[in-house]
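Enquirer: Pasting a predicted model and its sequence here:
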Amino acid sequence: MENNSAFNLMEEPVIFGLTFIALVPVFALVYCVIGEQDFIGNPTGFVDFFYFSAVTATTLGYGDVSPKTELARSLVSLEVLLGVVCAGLFLNACSYRLSARSAAEEKARNEVLLRRERYEVNKETLSSHHAVVMFRLDRYAIRLWLLTNTPDKKGDYSLDKTIGLNGIVAHDFQFRDFRFLHTETLLARDAFQASIVSYYFKDLRLFVDSLRDLLKFSRLNDWPKLRNDCLNFLHAFEHLDYSESIMKFEQMSKKEGGALGCMIFSQIESAPEVVPEVKGSHMLDSYVCLYYLAKKSVEFCREYLETVDDILVSSCPE
């Protein structure tokens, strides 16, 4: 540490500049001490010796004042050598400072270029995975639309109306709107007698898997909000996914001739308009968790699309 500090001091041009300047008055005082009898040209007083010292240190050598004795010549020779060495070290330190500054600026430019290039590569990777996520999200949104709309309110599906995009308010579904979740989807592409909720869970899992792939293969360090939003939704999915119990209720209802399904239908339909609560060990708890999961998914899908759209048109921050 001490050696490095000393080496760094040797790279300071101001040290050698001040040392070179200090040589002039210091040697002028020395010349005053040895006396004018050791010099040719009759120098008298500090001003004359200061002039002679400055001429000597800068190697101008006008010759109007010159050393006469061996002592004076030795001192003058020493001042010349010290002056030349200090001047050389001063110029070397200046050169080092300029080259170091130039190297630092070049390094900074290269880092900016590399950061921009890395940002664009990461954005392209995100765009590729987003295409898959977007496909799964749209399929999931269709199932969400079917799940949260009663037959008399379905209307025409649109992604904007389902999750609230482009200034359109998202569909504000209630818990009682889930009462038809065990009925058939009535979509021509779906299997006969397959329920709305079964297809909902199927496309939800595919959507969640695409988000996991996005987190796994896309470098989201430049976009922490997107990464955190995805992680929070996956965390909510893990805690609110009661698909096994809901599908078990459906299978039991089919075996019992639909009696259990009618009871679930009746309890959901008679539920109050206030936000339902998980009561614990209650048949409707799984459906209440499904309600909260659906609400969470609407919020996440909207924020996800808005965030990704902003990212894809953004440039690397400086």
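Expert: Yep, that arrived.

Enquirer: going forward, measure contacts between C-alpha atoms and count neighbours the same way
Expert: Will do.

Enquirer: residue contacts, residue 55?
Expert: With contact set as C-alpha atoms under 8 Å, 6 or more residues apart in numbering, residue 55 has these partners: 61, 62.

Enquirer: do residue 297 as well
Expert: residue 233.

Enquirer: I'd like the distance between the residue nearest the centre of the chain and residue 228.
Expert: In the chain, the centroid-proximal residue (C-alpha atoms, centre = their mean) is residue 222; its distance is 3.4 Å. From residue 222 across to residue 228, the span is 12 Å (C-alpha to C-alpha, to the nearest Å).

Enquirer: residue contacts, residue 199?
Expert: By C-alpha under 8 Å, 6+ apart, the contact set of residue 199 is residue 143.

Enquirer: If we use 6 Å, what do you get?
Expert: By C-alpha atoms under 6 Å, 6 or more residues apart in numbering, the contact list for residue 199 is empty.

Enquirer: Quick one: distance of whatever helix or strand it lives in to the chain centre.
Expert: If you go by DSSP states H and E, residue 199 is part of helix 196-217. The gap between where helix 196-217 is centred and where its chain is centred comes out at 27 Å by C-alpha atoms, centre = their mean, to the nearest Å.

Enquirer: try it against this one:
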Amino acid sequence: MIENLIEQKPKFYGWAYIVFVIAYFVIYLSFQCALGLPESWVDSAYLSLMTITTLGFGDITPTTDIGKIVVSSQAFFGVMILGLFLNSLSHERSKSLSETEKKIEQDRKEELRKSLEMHSCLLLDVFKSANPFAWDKHAKYSASMDELEDFCRSTYSTINTLKNEVGPLHTKMLLETVHQNYDTLLSLTPVAAEISSEYLVVWSSLLSNVRNLKQQYEKSLEAVKEGGSIDWPTNNDISQQVQELIQASLFISKREQIPNKSSKKNA
């Protein structure tokens, strides 16, 4: 009860202050003789205002003991309500500032998240398009997850099947883009850490798979045949990395991740 009383909005105490002014005015006016006060409604109103504000000019004073007690009680309640009002006002101000700061921090983290999303989408965009000139594409020009989500979900489930639409050129472009952008992706680790520990774990997982793809790319370049051709990794070689890259990208883009088949069987 007491906690509820001291945790009200400022306007509650403002109205309480006014109610006390009116209530004591009525008391002074109704019991003037018993309280030893002048018989005038103007004097009663004046005394109520002067007492609750603790100005107390002393030009009107009660002449009976009960009058002194009643007038003193109004001064006490007036100071208490004023204190609660100021405390509530300060609390509301602090709460408003805290919410503003929280909103600013949320907006900042959302911008950081979008930068991670943009770079993860770049890899998927190049992988999807198989454009031989897209390996050096800037991340800000990559397709959004809205445009890539269907491809991601389809590729995740079909990359190791006859239904898959991913060919050697897709693989080549993904590996070249990974190789080109690896240092940039690595430099974004502190960004993920600033968002949350969960984003750091997911980004670290993405980097691990990207690092594996980069190593496969470098290995393929080292094993150039005499005729100058390169044996790019097969879908089986990169399927796990691609699937985990898709899962990480869906998480970073705040999309529902694809259920793990083993989890379904266990369920």
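Expert: Received it, and whenever you're ready, just let me know what you need. The structure displayed is predicted, hence computed values, not measured ones.

Enquirer: and after the helix holding residue 199 of structure 1, which helix or strand comes next?
Expert: helix 224-240.

Enquirer: buried ones in that next one?
Expert: By 16 or more other C-alpha atoms under 10 Å, the buried positions in helix 224-240 of structure 1 come out as 226, 227, 229, 230, 233, 234, 237, 240.

Enquirer: That one vs helix 196-217, what angle?
Expert: 140 degrees (axes from the mean of the first three to the mean of the last three C-alpha atoms, to 10 degrees).

Enquirer: Which position in structure 2 pairs with the residue nearest to the centre of structure 1?
Expert: Alignment note: residue 222 of structure 1 maps to residue 253 in structure 2; criterion TM-score structural alignment.

Enquirer: show me what contacts its match?
Expert: Contacts were defined as C-alpha under 6 Å, 6+ apart; by that measure residue 253 of structure 2 touches residue 117.

Enquirer: roughly how far apart are it and residue 228 of structure 2?
Expert: Counting by C-alpha to C-alpha - residue 253 of structure 2 and residue 228 of structure 2 are separated by 40 Å.

Enquirer: And for residue 123 of structure 2?
Expert: The spacing between residue 123 of structure 2 and residue 228 of structure 2, counted by C-alpha to C-alpha, is 26 Å.

Enquirer: between those two, which one's more packed in?
Expert: Neighbour totals were compared for residue 123 of structure 2 and residue 228, and residue 123 leads with 27 against 8 (other C-alpha atoms under 10 Å).

Enquirer: Just the element for that one, please.
Expert: Assigned by DSSP H and E, residue 123 of structure 2 falls in helix 65-129.

Enquirer: Now do that helix: which elements does it pack against?
Expert: The contact analysis (3 or more C-alpha pairs under 6 Å, 6 or more residues apart in numbering; DSSP states H and E) places helix 65-129 of structure 2 against helix 10-30, helix 41-52.

Enquirer: Looking at those helices, spot the one closest to residue 263 of structure 2.
Expert: With C-alpha to C-alpha, the closest approach to residue 263 of structure 2 among those belongs to helix 10-30: 53.3 Å.

Enquirer: Which stretch of structure 1 is the closest one matched to in the alignment?
Expert: Against structure 1, helix 10-30 of structure 2 falls on residues 13-33 (TM-score structural alignment).

Enquirer: Check how far the matching stretch sits from its aligned residues in structure 2, on average.
Expert: Here the mean offset of stretch 13-33 of structure 1 against structure 2 after fitting is 1.2 Å, by mean C-alpha distance after the TM-score superposition for structure 1.

Enquirer: and for that stretch, what are the contacting residues?
Expert: With contact meaning C-alpha under 6 Å, 6+ apart, stretch 13-33 of structure 1 is reached by 49, 50, 53, 54, 83, 86, 90, 93, 94.

Enquirer: how far away is residue 3 of structure 1 from residue 10 of structure 1?
Expert: Residue 3 of structure 1 is 11 Å from residue 10 of structure 1, by C-alpha to C-alpha.

Enquirer: So if I had to pick from those two, which one is more boxed in?
Expert: More neighbours surround residue 10 than the other of residue 3 of structure 1 and residue 10, with 16 against 8 (other C-alpha under 10 Å).

Enquirer: what's the burial count for the closest residue to that one other than its chain neighbours?
Expert: Setting aside the residues directly before and after it, residue 10 of structure 1 is nearest to residue 93 in space (C-alpha to C-alpha, 6 or more residues apart in numbering), at 7.6 Å. When neighbours are counted by other C-alpha under 10 Å, residue 93 of structure 1 registers 21.

Enquirer: Show me which residues of the helix holding residue 199 of structure 1 are buried.
Expert: For helix 196-217 of structure 1, a neighbour-count test (16+ other C-alpha under 10 Å) marks 196-201, 203-208, 210-212, 214-215 as buried.

Enquirer: Could you do stretch 27-40 of structure 1 as well?
Expert: 27, 28, 29, 31, 32, 36, 38, 39.

Enquirer: Same question for stretch 93-105 of structure 1.
Expert: Buried residues in stretch 93-105 of structure 1 (16+ other C-alpha under 10 Å): 93, 94.

Enquirer: Equivalent analysis for stretch 54-68 of structure 1, please.
Expert: 54, 55, 56, 57, 58, 65, 66, 67.

Enquirer: For those residues, work out which two are farthest apart.
Expert: 58 and 67 (16.0 Å).

Enquirer: Could you tell me where the host helix or strand of residue 310 of structure 1 falls in structure 2?
Expert: Assessed by DSSP H and E, residue 310 of structure 1 sits inside helix 285-312. Aligned by TM-score structural alignment, helix 285-312 of structure 1 falls on no residue of structure 2.

Enquirer: what angle separates that helix from helix 196-217?
Expert: 40 degrees.

Enquirer: excluding its backbone neighbours, what's nearest whatever residue of structure 2 lines up with residue 68 of structure 1?
Expert: Matched by TM-score structural alignment, residue 68 of structure 1 corresponds to residue 63 in structure 2. Nearest residue to residue 63 of structure 2, sequence neighbours excluded (C-alpha to C-alpha, 6+ apart): residue 36, at 4.6 Å.

Enquirer: do you know how far that neighbour is from residue 245 of structure 2?
Expert: In terms of C-alpha to C-alpha, residue 36 of structure 2 sits 87 Å off from residue 245 of structure 2.
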